[in-house]
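>>> just coords:
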């Protein structure tokens, strides 16, 4: 339920965000556009912007529109048609039907991983909402990889902390070619005399008692006495400790429940 509430909030933010109008989208290679000139259906064109940032338009030939907003490209085409003597005060309309040049990659444990367009102002939660939110196996930590002025940085954002605190300073605005990666949720393992042995999601501040509950509780032959945890230390060495019910379980711990002697 916690994750459902979290992503309902994210979806609401996505739909209420003030996105830029289509006219503010900067055109780039790979974008598919549709151009029409009022009263001149023969000049209608649907084409893809080339790798050099240009298109070939009837009558005027090659037009460089890469890096221009859609509204600026409209004015440029209109100006070229008029200065070329082809039309007087042409009314040009340009819409982007497929935005390929400005996209963000969303990877890892989301419902719909893939590439999503930055069609205006998009924040981290906006893009995650477009990707369907964090999946059932997803954790609370999102890694954001960004490249600015040739320098690549990596930042980890705790979504749950951000939502609980209401501090959205970490809800960063994304740009083209950013990468959002949702980690798999941390796990622990439990085996021995429990109802359901296996691996389970490790919740925050989870105790041994809560771990037993996740495993369905003790089997008829199980005992709370002598529960042991196998854990790797910072050097990677495997250690074994006697566990109490209120001890905290850590990532990748293996909890073993012994059989009662009586």
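Looks like it arrived, so ask away. All of these numbers come straight from a predicted model, not from anything done at the bench.

>>> from here on, contacts and neighbour counts on C-alpha atoms
Will do.

>>> which residues of the stretch 51-200 of the chain fall in helices?
70-83, 124-130, 159-165 (DSSP state H, counting those that start in this stretch).

>>> below is structure B, check it against A:
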């Protein structure tokens, strides 16, 4: 009778430990196992085989029964299924029930680089959405591009996400052994995991200076369509009543580093008498004040002013 009670108690404890391990595994089942992670393998009904070991640099887990099994790049649930299948096919166990948990990850931080307020490494123990990770880094800078790249720690895969109103098709990366896919931030909240790297590029800028509502620089992030003169003037709060749009100028930097000073028929464009025109990265629109002194401002002075202009986000 005492033996029966002892057996029952042991069975209850084993079941409790198994369920606890299952809950722990499922709580982090979306996190991928990587080299250096401390992994705990629990066998239900075969506790003597339970073990805790680190994943090797090659991504393998050394089994007590001999041999290694590759589990890097798998979720804990997938790793448990693979180990169970191995133990069964090798005739070590019949219908094994296995739970895998990661006691500690080799990398417990995510790196956020590029056009964010506070680039650096931030500790995270579980997966976070990309919005949460960007918030850790203080958010995007005004000149941040809408393209956000996440590099996975384990696989090296590059996932490119575009913060736009429509999906962006991203060309395959030229880097060997690296996959790249595309999606949209607004349609799917992307998950970032410990060890991943998030990169935000700086957007190319165009400038509008002079007698406008908001003179400054504006990122070219117009859903991959070229930003036009009238769109930029609108973003800048339109021309002021004191402006002289008939004398507007487009300053464009040439490949040799020199500047081209182009007369811009802004007044006629605003009235629909002249076609709107696309802008190139680095273009500067200068709308002079009505008095002559500003209309005759030199190209060098305009270019220098653009270098210290306020950058706006829209």
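Structure's in. What do you need? Here the structure is a predicted model, which is why all the values come from computation and not from measurement.

>>> turn the helices of the stretch 51-200 of structure 1 into a markdown table, columns for distance to residue 222 of structure 1.
A markdown table is the format used below for the helices of the stretch 51-200 of structure 1 (distance: least, CA to CA, whole Å):
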| stretch | distance to residue 222 of structure 1 |
| --- | --- |
| helix 70-83 | 69 |
| helix 124-130 | 43 |
| helix 159-165 | 35 |
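
>>> out of these, which one sits most buried?
Of the helices of the stretch 51-200 of structure 1, the one with the most neighbours on average (mean count of other CA atoms under 10 Å) is helix 124-130, at a mean of 23.

>>> returning to what we had before: how about the helices of the stretch 51-200 of structure 1, which one is nearest residue 43 of structure 1?
helix 70-83 (10.6 Å; CA to CA).

>>> which other helices and strands does that closest one contact?
strand 92-98 (3 or more CA pairs under 8 Å, 6 or more residues apart in numbering; DSSP states H and E).

>>> hmm, who's touching the strand it packs on?
By CA atoms under 8 Å, 6 or more residues apart in numbering, the list of residues contacting strand 92-98 of structure 1 from outside reads 22-23, 31-38, 70-71, 73-75, 77-78.

>>> show me what counts as buried in it.
In terms of neighbour count (16 or more other CA atoms under 10 Å), strand 92-98 of structure 1 has its buried residues at 92-96.

>>> any idea which of these is the one closest to residue 126 of structure 1?
The closest of the buried residues of strand 92-98 of structure 1, once distances to residue 126 of structure 1 are taken by CA to CA, is residue 96, at 20.3 Å.

>>> against residue 79 of structure 1, how distant is the closest one?
20 Å (CA to CA, to the nearest Å).

>>> same deal with residue 63 of structure 1?
11 Å.

>>> ok, for residue 64 of structure 2, nearest residue in space, not its chain neighbours?
Closest residue in space to residue 64 of structure 2, ignoring its immediate chain neighbours: residue 49 at 6.8 Å, by CA to CA, 6 or more residues apart in numbering.

>>> wait, that neighbour touches residue 83, no?
No: using CA atoms under 8 Å as the test, residue 49 of structure 2 is too far from residue 83 to be in contact (12.0 Å).

>>> can you report how many residues lie near residue 215 of structure 1?
Using other CA atoms under 10 Å, residue 215 of structure 1 has 20 other residues around it.

>>> quick check: the aligned residue for it in structure 2?
Using TM-score structural alignment, the equivalent of residue 215 of structure 1 in structure 2 is residue 236.

>>> nearest residue to its match other than its sequence neighbours?
residue 214 (4.6 Å).

>>> next: residue 181 of structure 2.
Using CA to CA, 6+ apart, the closest residue to residue 181 of structure 2 is residue 159 (5.2 Å).

>>> confirm residue 212 of structure 1 sits in a strand?
No: Residue 212 of structure 1: not assigned to a strand; according to DSSP: H, G, I helix; E, B strand; the rest coil it is helix.

>>> ok, back up a step: list the contacts of the alignment partner in structure 1 of the residue nearest to residue 236 of structure 2.
Correspondence of residue 214 of structure 2 to structure 1, assessed by TM-score structural alignment: residue 196. Applying CA under 8 Å, 6+ apart, we find residue 196 of structure 1 in contact with 215-217.

>>> same thing with residue 113 of structure 1?
Residue 113 of structure 1 is in contact with 105-107, 131, counting by CA under 8 Å, 6+ apart.

>>> ok, residue 240 of structure 2 next?
Taking CA under 8 Å, 6+ apart, we find residue 240 of structure 2 in contact with 211-213.

>>> turn those residues into TSV, including neighbour count and distance to residue 60 of structure 2.
Shown next, in TSV, are these (neighbours: other CA atoms under 10 Å; distance: CA to CA, whole Å):
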residue	neighbour count	distance to residue 60 of structure 2
211	22	65
212	24	63
213	17	61
